[in-house]
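**Q** starting from these lines, generate the structure:
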Amino acid sequence: MPSEGRTFIEEARRSQIIECAVDVLATEGYARASMARIAQRAGISTGVISYHFGGKQQLLEAVVSEVAKTATDLMMPRILAQTTATGMLRAYFESNLDFMRLHRKPLLALVEVVTYNRGEDDRAPGPYAEQHETSINDVIKLLDRGKSTGEFRDFDSRSMAIAIRGAVDAVPARLLHDPALDLDALAGEFVTLFTLATRRQP
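**A** Okay, here's the model as predicted:
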């Protein structure tokens, strides 16, 4: 259903603009992703973008939200289907890297935003900052579950979550330099590494 009282037509137009923004960011880079260039790709005026989003910063925030939603929709069913925290951690890595394989263009767009956008000024958080913190907190919940069930040893959950996210967040930059990177093998190594790092010793 349309959100915030928007009509289906308005939702469709917003989706089209976001899709075109993703396309420009991924194929031409952040520097060329102007409102005019995105509007040209969508076959509309910049005024239409301003009507739906207010400005470029709000559009970039919508792009980040849409990419995050796509990743979440792919990952969560696979993670929640697991019956153990160890299985959830494995599914977390595997589904994350599957998203990167299946949705390369949105991933590249997100990398452009994260790399080059810093909000309204250099001191302000960029549009990905809130989503990144949400990702950290989601991993903390998974780790705390494993500790509560006795699967995981005692450790600082936030520190471990930052390490896990750091491993995952390093992959997109590597993919830019090596598009043929074996994501299945990488996911397997992540699973092995962090299973050993988190498991309770007998």
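
**Q** switch to C-alpha atoms for all contacts and neighbour counts from now on
**A** Fine.

**Q** what helices and strands are in contact with the strand or helix carrying Gly47?
**A** Following DSSP states H and E, one finds Gly47 within helix 46-53. Counting contacts by 3 or more C-alpha pairs under 8 Å, 6 or more residues apart in numbering; DSSP states H and E, helix 46-53 packs against helix 8-28, helix 35-42.

**Q** so what secondary structure elements neighbour the next helix or strand after that helix?
**A** Note on helix 46-53: by DSSP H and E, the next helix or strand toward the C-terminus is helix 56-80. Here helix 56-80 touches helix 8-28, helix 85-102, helix 104-116, going by 3+ C-alpha pairs under 8 Å, 6+ apart.

**Q** which one is Leu142 nearest to, not counting chain neighbours?
**A** Using C-alpha to C-alpha, 6 or more residues apart in numbering and skipping residues adjacent in sequence, the residue nearest Leu142 is Ala85, 6.5 Å away.

**Q** compare with the first, here's sequence two:
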Amino acid sequence: MPSESPTFIEQARRAQIIECAIQVLATQGYAHTTMARIAKQAGISTGVISYHFGGKDQLIQAVVAEVARLATDMMVPRILAQATASEGLRAYIESNLEFMRLHRQPLLALVEIITHATREEGDPGPYAAQAEAAITDLEKVLDWGRRTGEFRDFDKRSMAVAIRGAIDAVPARLITDPDFDLDVLAREFVTTFTLATRRDQP
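**A** All right, here's what the predicted structure looks like:
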């Protein structure tokens, strides 16, 4: 197994394997994503994948973490650059949909994992931790607006679930309608959740 501090070459190899796993998941589907197919895509042996990840389950976890990293790297700077919570919420929604536009293969790979990854009874699945993190990160934006008085008093968890639910419904639409207009959708989402969260002025 690799050391706790992988070398640059090991990091590059891991990144290559994850990228190839994403490509196979997105094009072949979860059921057909095998270590052999990923190895062929990467031009390496299955033993190299086992060396770096141990097995398919660990590799799938690494794919989930990589997609989450791509999304976070895009979204967080945009949200933090905003002067108000209302603009932060707008940036949150818009950057989510922008990620879906720019990173279609990682998005499709993640959908395959969420939809088809099998798990033992009591196992929350490979995406559970990231799904919870997405909710809690959104709750921080909602907290921001409530502290500044921009947002009305509402149940934070319920509002976060509602916003995430709307966003998380988009990938299924993109699979059946790849040309679906995300710009229009982003405007509608921003309008809907701005109205839903804002404090009515006296």
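
**Q** distance of Arg78 of structure 1 from Ala163 of structure 1?
**A** To Ala163 of structure 1, Arg78 of structure 1 is 22 Å away according to C-alpha to C-alpha, to the nearest Å.

**Q** swap in Ser95 of structure 1?
**A** Distance of Ser95 of structure 1 to Ala163 of structure 1, given as C-alpha to C-alpha: 18 Å.

**Q** same check, this time on Ser157 of structure 1
**A** For Ser157 of structure 1, the distance to Ala163 of structure 1 equals 10 Å [C-alpha to C-alpha].

**Q** how about the helices and strands packed on helix 56-80 of structure 1 in a markdown table, adding distance to Pro202 of structure 1 and mean neighbour count?
**A** Formatted as a markdown table, the helices and strands packed on helix 56-80 of structure 1 follow (distance: least, C-alpha to C-alpha, whole Å; neighbours: other C-alpha atoms under 10 Å):
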| stretch | distance to Pro202 of structure 1 | mean neighbour count |
| --- | --- | --- |
| helix 8-28 | 47 | 19 |
| helix 85-102 | 15 | 20 |
| helix 104-116 | 40 | 20 |
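
**Q** can I get those in TSV with distance to Thr198 of structure 1?
**A** Shown next, in TSV, are the helices and strands packed on helix 56-80 of structure 1 (distance: least, C-alpha to C-alpha, whole Å):
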stretch	distance to Thr198 of structure 1
helix 8-28	36
helix 85-102	9
helix 104-116	28
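
**Q** closest to Ala42 of structure 1 out of those helices?
**A** Smallest distance to Ala42 of structure 1 across the helices and strands packed on helix 56-80 of structure 1 (C-alpha to C-alpha): 5.9 Å, for helix 8-28.

**Q** angle of that closest one against helix 56-80?
**A** 90 degrees (axes from the mean of the first three to the mean of the last three C-alpha atoms, to 10 degrees).

**Q** what's helix 8-28 of structure 1 in contact with?
**A** The contact list for helix 8-28 of structure 1 (C-alpha atoms under 8 Å, 6 or more residues apart in numbering) reads 1-3, 32-33, 37-39, 41-42, 49, 52, 59, 62-63, 66, 105-109, 112-113.

**Q** and for stretch 62-82 of structure 2?
**A** Residues outside stretch 62-82 of structure 2 that contact it (C-alpha under 8 Å, 6+ apart) are 18, 21-22, 87-89, 91-92, 95-96, 99, 106-107, 110, 126-127, 130.

**Q** repeat that for stretch 190-197 of structure 1.
**A** Applying C-alpha under 8 Å, 6+ apart, the contact partners of stretch 190-197 of structure 1 are Thr86, Leu89, Arg90, Phe93, Ile164, Ala167.
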